[in-house]
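Trainee: pasted the sequence and its predicted model underneath.
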Amino acid sequence: MTQAVSATLAEFVATCRWEALPDSARAAAQRTLLNAVALGIGASRHPAVVTALGVLRDLGTPPESAVLGRSDRLGVTTAPLVNGTAMHVQDYDDTHLRTVVHPGPPIVPAVLAAAAHAEATGADAMAALVAGVEVALRVGNGVCPEHFDLGWHLTGTAGHIGAAAAASRAFGLDPDSTRVALALGATQAAGLTAANGSMTKGFHPGKAAADGVEAALLAQQGYTGPAEPIEGRRGFANVASPRADFTEMVTGLGQVWEIVGNAIKPYACGIVSHAAIDAAVALRGELGGEDVEKAEIRIPKVVLEVMGIEDPADGLQSKFSVAHCVTIGLLDGDGAPPQFSDERAQAPDVVNLRRRVIAVVDDSVAKGAAHLRLETARGRVLEREVRHATASAERPMTEERLERKVRGLVEPVLGEEGFQGVLARCARLPEAAGLADLLAAATGEGRSG
């Protein structure tokens, strides 16, 4: 007999309380919030964000919800689309390592808009964040890896269901209404990995966040939906995956916290290539300025499947090129957004070295690992193996590195004062009466000078 997944998840969402969560889940939630808000601010001038904002503004949506990093305001169901796009378009977000879901971009924008609209407390907003992330990741656990292998982008699919859960908790819906919101999220769940390397990929979590808020609002007003939108014979899991494990979705719910496994990315590209960048950055110091004649990166099969663009035409495509990742690691010693800009993707020094990088699939290289071998112009051979990439479970991002990342995203847009304000108000949100102070800091409202 199929487990009552939808009803169980809905009950969990409606009863999730911030004060009842373990310290590990609360710490992970605060890192997820800070990272996502910083990403939204940092990408607030990206062409994909500017375009989406312009279209939605022209449609005349009511100016009631904040757009991060800007003075613009949009509707409660349209601001999340822009903020979610911003949080994901640079591929610099967060990643649940088991499912490769990026939960921050679909969940956090839904929470910010819904909780502000509902005048929820900071603690309720944070509970909504945790509830949404847990639902998205558990649904992902139950349909992976087959769902991903078919070409679905789980950040858009599972993210839709998670965003509906998060908005439902922010609005304070009861379990029955929450189940309807989950149904509305599930019936709209979409996102294709064919979009990798384009603005459309960033649109996936933005649309998930927007649809999640709309789903909760409709459910709040009495909309109806199927009883088993996730586990039913024609529900999300059975339609979108050839295999569904429903026990994965509910076993340990409220006791085992998937959000604790949400990793913060150190590099602005597909996470499967992070070990390759780590290896390149490590060997850069040994090169001593020598030219590289040949670079061979040995990687597991999944890296080339996701990151196989050999000659990226622009910054968005370069995020899915392992050859580019090795190149900027060697040349720049970093993999932040500037290394994946249109300008850097086509820079002569980058193009010249990138053509010397050979990617080789090696079944002996474990998932999450990489082996880089360089031959220099002087005939030297340098090698570096990385078994666990930065931000892996074995090498999680430190608080100091996360703060540096946040500064690098926020300070260019809002200045030092804005950076400090975002840092402090994200940290204090669980004790805040509402979201007003955080959103003021994240939009630059009230800055001196």
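Mentor: Everything's here; your move.
Trainee: hey, let's count contacts and neighbours off CA atoms from now on
Mentor: Noted.
Trainee: what sits against residue 439?
Mentor: Residue 439 sits next to 66, 68 when contact means C-alpha atoms under 8 Å, 6 or more residues apart in numbering.
Trainee: let's see it at 7 Å
Mentor: When contacts are counted by C-alpha atoms under 7 Å, 6 or more residues apart in numbering, residue 439 touches residue 66.
Trainee: do the same with residue 158
Mentor: 136, 139-140, 189.
Trainee: the same query, at a cut-off of 10 Å, please.
Mentor: The contact partners of residue 158, by C-alpha atoms under 10 Å, 6 or more residues apart in numbering, come to 101-103, 106, 132-133, 135-141, 143, 152, 185-186, 189-191, 205, 208, 236-237.
Trainee: likewise residue 325?
Mentor: Counting by C-alpha under 10 Å, 6+ apart, residue 325 has contacts 267-270, 273-278, 280, 307, 318-319, 334-335, 339-340, 354, 357.
Trainee: what do you get for residue 304?
Mentor: Applying C-alpha under 10 Å, 6+ apart, the residues contacting residue 304 are 272-273, 310, 320-323, 359-361.
Trainee: one more to weigh against that first structure:
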Amino acid sequence: MSFALDLARRVNRLAIGTMPEEAIHVAKFCIADTLGVSLAGQDEPVVQIATHTLEIERAPGPCFIFGSKVRGTALDAALINGAAAHALDYDDCSTIMGGHPSAPVVPALLALAEEMGASGKVVLEAFICGIEAEIRLARGLLPHHYEKGWHPTSTLGVFGAAAACARLLNLNDEQLARALAIAVSLSNGVKANFGTPTKPLHVGTAARGGLMAALLARDGLSANPNAFEQEQGFFDVFNGQGNFNINAMLADRDGALELLSPGVAIKQHPCCGSAHSAIDAAIKLRKTNGALKAADIESIETQTHARRLAHTNRPDPRTGLDAKFSVQYTTARALMEGTIRFDHFEGDAFMDPTIRGLLSRTVSRPHNETNEYLGRVMVTLRNGTTLRSEAVTPFGRGQDNPMSTDELKDKFMDCAIRTRPATVGGRAFDEVMMFDRLPDVRRLTAILAESAA
């Protein structure tokens, strides 16, 4: 049996009727969070440029597009909305995947569901199937896949989107396997473009590619059934011989859902997740010792895992987007203000003279301890006192410390009010919390489209 068919059979065995209630709850949280950060990201350059380049006005369709008054085709909506979901780097995370599992899946799924008039219940089921597929792949590919330079949110997210859309289309095992094999040739995204608007474009192309793979498989396009494991296939090309573990991907057929164990974490800070442990250590240090004055600080040192520091070691950020990936900048902001906000990355905020002064006195060092989500911050004051703090932050609030519904709504509303009246955001959030009882997802997208830019 080919790998694609084996994975397809495992995914197609999942049924919402046999899933724990907790899975439905977490899925609704992930969808709400993705929609919220997409609303906040709709005015970002990558979204606006992609909308213009695709000439949506000349190719209308039935699907809602963030940041546009015009509706587009499902494929165009998946690409643009996928970019919006990741534009602010505020979307949910998976430590196993080393990336953002919902961002490539929700936009593809929602576009297809809107075109079909699907119910919220079947969308939830398809979403959970998509998350299962992409994180199972990650089990046997990371960390080498990430360290090699691939962006897993995109390279693996395309398979999550393909599996989710195939499930919504009610494809059989062989058709779903074909969708996954087609998606092998649509996987892309390298970390060299982190810190640029092309990074969220990766996610848009993954959402579009996954949806397209499912549609092509439905319509009869064939692909090599062994496209994953064959020589010069996905595993060989993307990871290399000896650097992947197929057994890890297919183990625990009847184990806990990937959505629940280790689960998906909701981000608390609107910046790169690899900086969150240092941010939280800085916030803890400030809470313990009180507010600090920049003039009293002699030096700042951060310690984060080498794998996390590799793409966040940006001591001199030159744009707001660059600052999102700077552990030095975000730590300094957290020390001075006790929080990280959207406006810290907007306009010329990254050039704030107080923060710039601290950056010149900040050193970031790697550690290689077992817990790669451990972050330390040490602040030496001019009077000779050294303040220390540490935090373990696996990218956000996960199953061991979940967000409450009220906390998630606060985040959703903070995102939504950037582009929508509060009443619209509140209604949209309430609809997602009742998603399993929603007869047609178009009721939700009609709310999201209200007061669109």
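Mentor: Received it, and whenever you're ready, just let me know what you need. None of the values given here were measured: they were computed from a predicted structure.
Trainee: quick revisit: who wins for neighbours among the contacts of residue 304 of the first structure?
Mentor: Greatest neighbour count in the contacts of residue 304 of the first structure, by other C-alpha atoms under 10 Å, goes to residue 323: 32 neighbours.
Trainee: which position in the second structure pairs with it?
Mentor: Counting by TM-score structural alignment, residue 323 of the first structure corresponds to residue 328 in the second structure.
Trainee: now do residue 402 of the first structure
Mentor: Using TM-score structural alignment, residue 402 of the first structure pairs with residue 408 in the second structure.
Trainee: can you map out the strands along the first structure?
Mentor: Counting by DSSP state E, the first structure has strands at residues 65-66, 73-74, 94-96, 262-264, 292-299, 357-361, 370-376, 381-386.
Trainee: what's the most buried one of the ones you listed?
Mentor: Of all these, strand 262-264 has the most neighbours on average by mean count of other C-alpha atoms under 10 Å, namely a mean of 27.
Trainee: the stretch 51-200 of the first structure: helices as residue ranges?
Mentor: Ranges of helices in the stretch 51-200 of the first structure, per DSSP state H, counting those that start in this stretch, are 79-89, 104-118, 122-143, 146-149, 154-171, 175-187, 199-220.
Trainee: could I get these as JSON lines with distance to residue 263 of the first structure?
Mentor: Putting those into JSON lines (distance: least, C-alpha to C-alpha, whole Å) gives the following:
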{"stretch": "helix 79-89", "distance to residue 263 of the first structure": "14"}
{"stretch": "helix 104-118", "distance to residue 263 of the first structure": "10"}
{"stretch": "helix 122-143", "distance to residue 263 of the first structure": "13"}
{"stretch": "helix 146-149", "distance to residue 263 of the first structure": "19"}
{"stretch": "helix 154-171", "distance to residue 263 of the first structure": "14"}
{"stretch": "helix 175-187", "distance to residue 263 of the first structure": "24"}
{"stretch": "helix 199-220", "distance to residue 263 of the first structure": "17"}
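Trainee: right, so those helices: which one is the most enclosed?
Mentor: helix 154-171 (a mean of 35).
Trainee: so where is that one in the second structure?
Mentor: Helix 154-171 of the first structure lines up with residues 152-169 of the second structure when matched by TM-score structural alignment.
Trainee: can you check stretch 94-107 of the first structure too?
Mentor: Residue span in the second structure matched to stretch 94-107 of the first structure, by TM-score structural alignment: 92-105.
Trainee: show the end-to-end separation of that stretch, please.
Mentor: End-to-end distance of stretch 92-105 of the second structure: 12 Å, with C-alpha to C-alpha, to the nearest Å as the criterion.
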